[in-house]
Structures are given as C-alpha cells and as structure tokens.
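Enquirer: Sequence unavailable; structure follows:
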C-alpha cells in the first residue's frame, strides 16, 4: 500500500539539494505537461483583474450538479519556455530597489508587485516580511511563480524609518486580522527571512487562533550567538561605506569557491559557472552605491539593535506559537548559525519542519538554485482551506520540476533498462504504454519488489510516454510525524509529494477516484517491500478487500500489473530476522517502528506486520526490469471482492507475456510467485531498448 520505492529514491538522490543552477540544466528535454493560463484575481485591498483561459489538468473539474461533490479547482503553474527564461535575477533586485528607495520616506507600508496581479480567485494571501534590507523585494526572483498560486503582498520599511519592533508587529498584526476577517476560511502565509522571521513568530504567538502558515528563512532568533552581537560597538567606529558594504557583500555572496568546486565534481562545465559568478560579482560591484543607500551606517546600526530586541521578543514567546512552520536553513550563512537554530526551533515548535541548503548564504531567496514554489509544494505546505486537501490543493509538477526529478533518478533507468508492456482493450499486448487508458479514473494494482524500487523508473515513464501522472497511495510516514513522537527530517520525501503521492486513507482514495485520477496502489505495502529471505515475489495482501469496491463505485478501470527483475539481481544477506538477533539493529527497529504511524491495526496475518527496518542486499549481475500491465478491467456497475479480483490477475499475468517471460504461480492461502524459470529476450529488442542493462 505504501509507495516505498519513491521514498527510497528520494532519500538516495536528494533531489532537492539546492545549489547554483548551471546552463546545462536548462537544456533538458521539455516534457509537454500543462499549458500556461491566467485566472481572474480577487484581492481584498487592490482591484486587479486578468483574463482566464482554458487549460488541461491531471485532475478534471467536476460538474457543480454532482450531488454531494465539491468543485475541484486546479491552478496550473506550468511556465512556457519564454516565461522560464524571463525569471528575474539579482540585477533586477538592485534596479527595482534603486527606484523604490529613490524618494523613500514615510512609514512602513504594504505593496503588491506588478507581476503578482494575476492569480487564482481562491488563492491564499502571502505576506512577505523582509530581512535586514527592509526593501521588501526579497522574493523578486520568485514573484512570477508565486503569483500563480498566491495573492502576494510585501512589507516595505523605508530606509530612514525608525519604527520599533513592537510597532512593526502591530502593523503586521493589523494586516493579518483584517485579511482574516475578510476571508476567514483561507490560510494566511507569512514568508519571512532574518528579522522578518522574528516578526512572523511574534505575530503567530499573539494570534494563535488565526490560521497562519509560516515559511521562515534563516531566522534571526539566534542573534545572541552571532558575531555581530559582539561587534555592534565596533561598527560605530568604522567608516560609513565600509560598514554597510562589507556586511552586505558577506551576506549575499555565500561561498563562491565552494560552488565552483561543487559544479566541477558534478561534471558540469567550469566555464559557465565561473562566468555566472563573475557576472554576479560585476553586477554587485556596479551596484555598490545602491547597497550603501539601502543600509547606510545609521540604518545598519538601527537594524542590528532591532534584531537584538526582535530575537529576545520572539524567543520568549515560542511556547505560544501554534502555526504550521517550515524553516529553511542555509549552510553558508555568515551572519547567523542558521542550521543549528533551525533544529532548535523544530524541537520547540509543535508543527515545524526544516529544510537544509548546504551551499547557500544568508539571502537564500536571492540564489538561482532556490525555487520557493517547488519547496512549498515538495513539503506539502500549499493549501487553500483550513485543512490540506491532497487532491484539490495539489499543483502538478512543472516541466522544470519534472526534468529535475527525472535527471536525478536517471541512474536507475540506466542500470535497469526497463521494458514496459501493456495490454489494449482488445487483448493485444504491445511494447510500451499505449494500452493504458488516457481517461480516468484508473486504478493500477500491483506488488512490490524489494524496497519497492520498481516505482522509480515507472512513474517518470508514464509522464514521458503518455503524459499521465500516477498518484501513488503512500505510507503516512512520508508526510508527517507521529503525534507526540520525535521530529523526523521529512525533506528526503519531497520528491514523493511533489509527484503527487497522497497518504493512504479512504478519504484520499475517494477524492482521487472522484477526480478521475490514475491511482497507483500496492496492497502489500510495507510488509511486501521489506520482505525477508526466501520471500521473493511473494504477495502479502489483506484478507478483506479494501479499495476495490470504492473503485467500482466510480466505474474505474482496474489494471493489474506485475514487475520482475529486482529480486533476481539482488540477494538479501541481512534481513529483518537477522537484524532482530543483533541488539543494535533490534533497538533501532523498535525505535523507528514506534515512531511510525501504524496501519492496519485491525488486520490479521503478515500484512499487519509493519516492522520498519532496512534490509541489506548484495547485487548479483546487471539485470533488467520488466513490467507487464494487464488488460483493463471494467468495473462500471460491478462490485468486486478479493476472491473475484485475484483470479482475474492470475488469468491476465501468466502465459501471455511477450519476450517469453514465464511465471510459475501457486495459490496457497495467498497469491505467491515462487520463481521465474525463463526469461529470453531477443538481442535486437534488447539493443533497441537500452544498452545499459542486460537480460537476466
């Protein structure tokens, strides 16, 4: 039931490790997913409108006449190639900041960037709270994408303004309460960095009854541990420009040499990386006067004193913060110990997660390799209502996002050279996925190989070949921590969530079926993926039917499928039974199992055995994965039980698989694949498919 393979893939490839994006990464093949469109906007404080155009979506809208059904809304954030190339840069930040501070004066105020006027009418409000610079343009590189799914509003603090920290808190609090009274059923996002993060924490502590979602980059709550804490008296003795420029340059550059070496190790061309860094340094040197205008000596000293009071205020009220929080921590922050502070806040706040960015500096949102929208989607932090709806709130992956995922898992396809066979409605077996129905709802029912690694090449292939996004039914451990349990780092599972997986539940399955999705289901779940020695290709299915009847209610097509290859190219040498005999492994298994959310507590048999562990295996010889998708089973006006479904799977899988793939099947209380005795592949077929793998 759990898509364990995608989980393992995410942990191994670390898809969301943030670094500088090279020119080579922009040349990936474009995947034709969704077309861009704009929707009419509705803002409480500003009147901005845009036209709406028709678009395709993985999840279609349901008719409003359907009884008891909610209207499924989709916002397509797909960017065209032209839009992708127009993403703003550091130069744009300086140009816009220069214009904004030219006649700067008055009190702190809110503004909405011009490029953020086109968003969905039901988009939640996003309030950006700036850091030390106070300009309010810290999300310049992200405005275009954020505008598709948020109503963006930014706080500008004039250079000469001297509003106290409590004064700024009251200003933000007034805005939050006003917007909440206008749209009480929608969350309000507080995206903040450094000083702004302290402001957000203070507002959240003072308003625990308001639905707030905080995304905090390098919070200044650790200011007492910063070197600037001890150097404030010395800054007053330094020349004005030296003080501000040295501080700003150290914050914004990060670690250029480290970035260059990292790109060389990855096999990228050195010249584009050096050119990019040189261009950034030239750009920054040409805008030194702007930096001096943003943070003159008096303003810098005032901001540092403001940070000191802000940090103390926020830390004293952490116990009152109830808001959902995502903390982004930079590894090369030269101002604050951000990674250490992120872990501390994660332990102190009840609904908190962290994401680490090892090669980033203090101004995280100014770096090319950071995409805030992708981070929010990967962490499952985007919602339009009181609670997250994994179906209606899901935003499909864009072409750049999919290309990034596909690139990072390409090693799996290169090693396994997957061959996929499908069956059309007339019973003809074809090479590829042309036999898969385009229209949903479709339910794919299969079994896990070891660790569920068969999922890794399968889901991207569906998108590349058929433009179909498989929505996996996954274990809850991939989405949230157990209540009252020790916080776990969920960042390794961002790929799973980005690609549309949902936690297993009857409610989520119902919503997927009602939205006509293509759903991937593994009834064997964890027990099947983490099998023991001698259990190769053995199915661990529940005694009672679970989701088949619901699928039949929506007239879904059920496609049974099987995969072979992995259990024949790897040999277990340390399984669960072996590890339970070793005290160290036994204690670890008991600990991680206790921290995981239990499923099927009312079930019996091996399927209810949800012991979490990591089986250790040795590779044999280079092999190949084979997938066979059976003929779609029509369920319209039909109800299936387990006893009816298993014979259909038995009937579809054996004896008709091309490439002479044969099975020996035995039904002994449960369906069990005992062995594969023959796998003959025509050499020409093998060469045409891939040269990276070999036949078993």
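Expert: On my side now, so go ahead. Here the structure is a predicted model, which is why all the values come from computation and not from measurement.

Enquirer: From here on, just use CA atoms for contacts and neighbour counts.
Expert: Noted.

Enquirer: Spell out which helix or strand contains residue 190, please.
Expert: Using DSSP states H and E, residue 190 falls within strand 188-193.

Enquirer: again with residue 411
Expert: helix 410-416.

Enquirer: which residues sit against that helix?
Expert: Residues outside helix 410-416 that contact it (CA atoms under 8 Å, 6 or more residues apart in numbering) are 456, 457, 622, 623, 624, 625, 690, 692, 693.

Enquirer: let's go with 6 Å and repeat that
Expert: Residues outside helix 410-416 that contact it (CA atoms under 6 Å, 6 or more residues apart in numbering) are 457, 624, 625, 692, 693.

Enquirer: I'd like these laid out as JSON lines, including neighbour count.
Expert: Formatted as JSON lines, these follow (neighbours: other CA atoms under 10 Å):
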{"residue": "457", "neighbour count": "23"}
{"residue": "624", "neighbour count": "24"}
{"residue": "625", "neighbour count": "25"}
{"residue": "692", "neighbour count": "17"}
{"residue": "693", "neighbour count": "20"}
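
Enquirer: closest to residue 494 among the residues you listed?
Expert: residue 457 (17.2 Å; CA to CA).

Enquirer: what's the burial count for the closest residue to the closest one other than its chain neighbours?
Expert: Nearest non-adjacent residue to residue 457, counting by CA to CA, 6 or more residues apart in numbering: residue 413, 5.7 Å away. As a burial measure, residue 413 scores 20 neighbours (other CA atoms under 10 Å).

Enquirer: Equivalent analysis for residue 677, please.
Expert: Residues near residue 677, counting by other CA under 10 Å: 9.

Enquirer: Are we agreed that it is in a strand?
Expert: Yes: judged by DSSP: H, G, I helix; E, B strand; the rest coil, residue 677 forms part of a strand.

Enquirer: Look up how far residue 630 lies from it.
Expert: 20 Å (CA to CA, to the nearest Å).

Enquirer: Below is an additional structure, to be compared with the one above:
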C-alpha cells in the first residue's frame, strides 16, 4: 500500500477530513469483523514464522508515525499493523496513495475499515490531532516495482512531506524495515536495459509517471507464483521530531528526514545480514528449530 507525497498542495483533489475519524455504519461493521479476524489470526501468523524485532521501541501511548519501506511482495502493509496491534492493542492507520484512498465501493470500504486514509497533509494532521498510530511509505507506489539491483533501496527523492508534518505536530517517528518482500519475485531486467527504457516510456505515456515502470519478473521457476520467503521486520528507535530552540523548522524537517532514512537503511542492512545465517530463510520446515529469533 503506497502513499502519495504529503507535500502535495491542499488545493489538489479535496479530501473529506470529517470522514477520517467518522466512518459510516457499513464501514464500522467491516472494521469490527476485521478486528475479530486480526485478534484470532495469531496462530496462523506464527506458523508463517515471521521474524519481528524491536517492538519494545513502540511508544506505549500509540502516538507515533511509522515510516517504512515498500517491497514487491507487499507484506509490510499487513505485517506492520499486525505486529503493532499485537503488541499495543491499537489500530494502525496507513496513509494510502491518493488514487487508492479515494476509491469507492467495496474496495474503498475495506480500505477504510482497515484504517487506510488518503495520504494528504490534511488527513495526516487530522489523525495526529486524535493521537492515532500512523503508517507511511514515503516511496509510495514507485517504490514497489524493483528492477534488478534495486532490492531494498529507498526511493524517497523529493518525498519529505512526512517529516514536515511530523515536525509540525511534534509526532515521534519510528522507522520500520522489512526484508523478504523483494525476494518473492526476482527482477530479470535493469532499469537502464532496453526493457526498462521501454517500460518507462509506456508508464509515462499512460500514467504520466515514468517512475511507475514495471520490470520483467518471475517467482518460482518461470512462473509468477510467489517464492516462499521468510519476512524479517524490525522497529527502530523512535526519532524525536521536536524542533530544537533556535533551529529553523524547515531545516529541521530536512534533518528529521535524513535521520529517518539513515536509520531505516541501517535496519535493512542489519536484517539482510541476519537473514544470511538463517536456515529458515526459505521457510524450510527442516530449519524450524534453528530459525533466527529476536
């Protein structure tokens, strides 16, 4: 689940801020059902054996902004809220890409019940006014498709809105990294290959964004069946966004973004190193007893 840059001008596409905290009855009913499922799914997730570390870093009051990396598998969008709910008992509110957050019908109701809202400044501010736990992926949708050699890299160019909103509201940031999702599919082409250039041209033609180009991928063998990969999730140390006395707020927001990105990149590097020695990496039952644990 991606997120549009929260620096987007508020004059673009109006957002129903009142609906952020006040869902219609049908959405509340779906929310109740999803909550019941989430509370009873622990045994199933445990069988999947995800590696989850750093939950002690989560502020107990639930008032924080989670900043993570997107992967091709998308597990981060579900495993992160799951881990937070299991540890603190609170619901995470993902900031969804504008094109998804404004969808109507059943999909829109499901997204709203899951907690997703349009990733715009006004909705983020509304959630922060209510001390909600928020999840954002600054790379947005463009960080999901990874060409060969781009696995576990952050594509945050020009995306600093999350830091400005956090600084504005004094909201702590908790970096959260996931490793495993970029390996369920293997990219066979680089971005500067003939296919990469062709895909960028097609993406630019139909969506107006060349950064949404798709690589050629495969899962198990030549198919698109996802490869079995263990997921590794780590919550980092919270980053205080309170503006120091005498420091310009805009400059401080840039520094908060830099610290968040540096922390998240370190988390990803550490998880990649940890995974190398894990006999359970490919979800092999033979390595279960020796699977890496926090």
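Expert: Here it is on my side, so go on. Being a predicted model, the structure only gives us computed values, none of them experimental.

Enquirer: ok, the equivalent of residue 92 of the second structure over in the first structure to residue 3 of the first structure distance?
Expert: Taking TM-score structural alignment, the alignment pairs residue 92 of the second structure with residue 470 from the first structure. The gap separating residue 470 of the first structure from residue 3 of the first structure is 11 Å, by CA to CA.

Enquirer: What of residue 496 of the first structure?
Expert: From residue 496 of the first structure to residue 3 of the first structure the distance is 9 Å (CA to CA).

Enquirer: Show me which of these two is the more surrounded one.
Expert: The neighbour count for residue 496 of the first structure versus residue 3, taken as other CA under 10 Å, is higher for residue 3 (30 against 26).

Enquirer: hmm, back to that, what span of the second structure is the strand holding residue 190 of the first structure aligned with?
Expert: Aligned by TM-score structural alignment, strand 188-193 of the first structure falls on no residue of the second structure.

Enquirer: Show me what the following helix or strand past that strand is packed up against.
Expert: Along the chain past strand 188-193 of the first structure, the next helix or strand (assigned with DSSP H and E) turns out to be helix 195-206. Judged by 3 or more CA pairs under 6 Å, 6 or more residues apart in numbering; DSSP states H and E, helix 195-206 of the first structure is in contact with helix 297-315.

Enquirer: which part of the second structure lines up with the very next helix or strand once past the helix it packs on?
Expert: Per DSSP H and E, helix 297-315 of the first structure leads on to strand 324-330 as the next helix or strand towards the C-terminus. When the second structure is aligned by TM-score structural alignment, strand 324-330 of the first structure has no counterpart there.

Enquirer: Can you spell out which helices and strands pack onto strand 324-330 of the first structure?
Expert: Using 3+ CA pairs under 6 Å, 6+ apart, the elements in contact with strand 324-330 of the first structure are strand 212-217, strand 352-357.

Enquirer: Quick check: which of these is buried the most?
Expert: With neighbours taken as mean count of other CA atoms under 10 Å, those reach their highest mean count in strand 212-217, at a mean of 25.

Enquirer: Show where that strand falls in the second structure, residue numbers please.
Expert: Under TM-score structural alignment, there's no match for strand 212-217 of the first structure.

Enquirer: who does that strand touch, helix- and strand-wise?
Expert: So strand 212-217 of the first structure, by 3+ CA pairs under 6 Å, 6+ apart, packs with strand 188-193, strand 324-330.

Enquirer: corresponding residue for residue 111 of the second structure in the first structure?
Expert: So residue 111 of the second structure corresponds to residue 496, using TM-score structural alignment.

Enquirer: Next, the nearest residue to its match once chain neighbours are set aside: secondary structure please.
Expert: In space, and not counting its chain neighbours, residue 496 of the first structure is closest to residue 6: 5.9 Å by CA to CA, 6+ apart. Classification of residue 6 of the first structure using three-state DSSP returns helix.

Enquirer: and residue 6 of the first structure, how many neighbours does it have?
Expert: 28.

Enquirer: just residue 104 of the second structure next, same as before
Expert: By other CA under 10 Å, neighbour count at residue 104 of the second structure equals 11.

Enquirer: next one: residue 543 of the first structure
Expert: Neighbours of residue 543 of the first structure (other CA under 10 Å): 14.

Enquirer: With the one 4 residues further on instead?
Expert: When counting by other CA under 10 Å, one arrives at 17 neighbours for residue 547 of the first structure.

Enquirer: for residue 82 of the first structure, same thing?
Expert: By other CA under 10 Å, neighbour count at residue 82 of the first structure equals 8.

Enquirer: same deal with residue 182 of the first structure?
Expert: 11.

Enquirer: ranges for the helices of the stretch 451-600 of the first structure?
Expert: 455-466, 494-498, 506-514, 525-529, 548-553, 566-569, 576-579, 583-595 (DSSP state H, counting those that start in this stretch).
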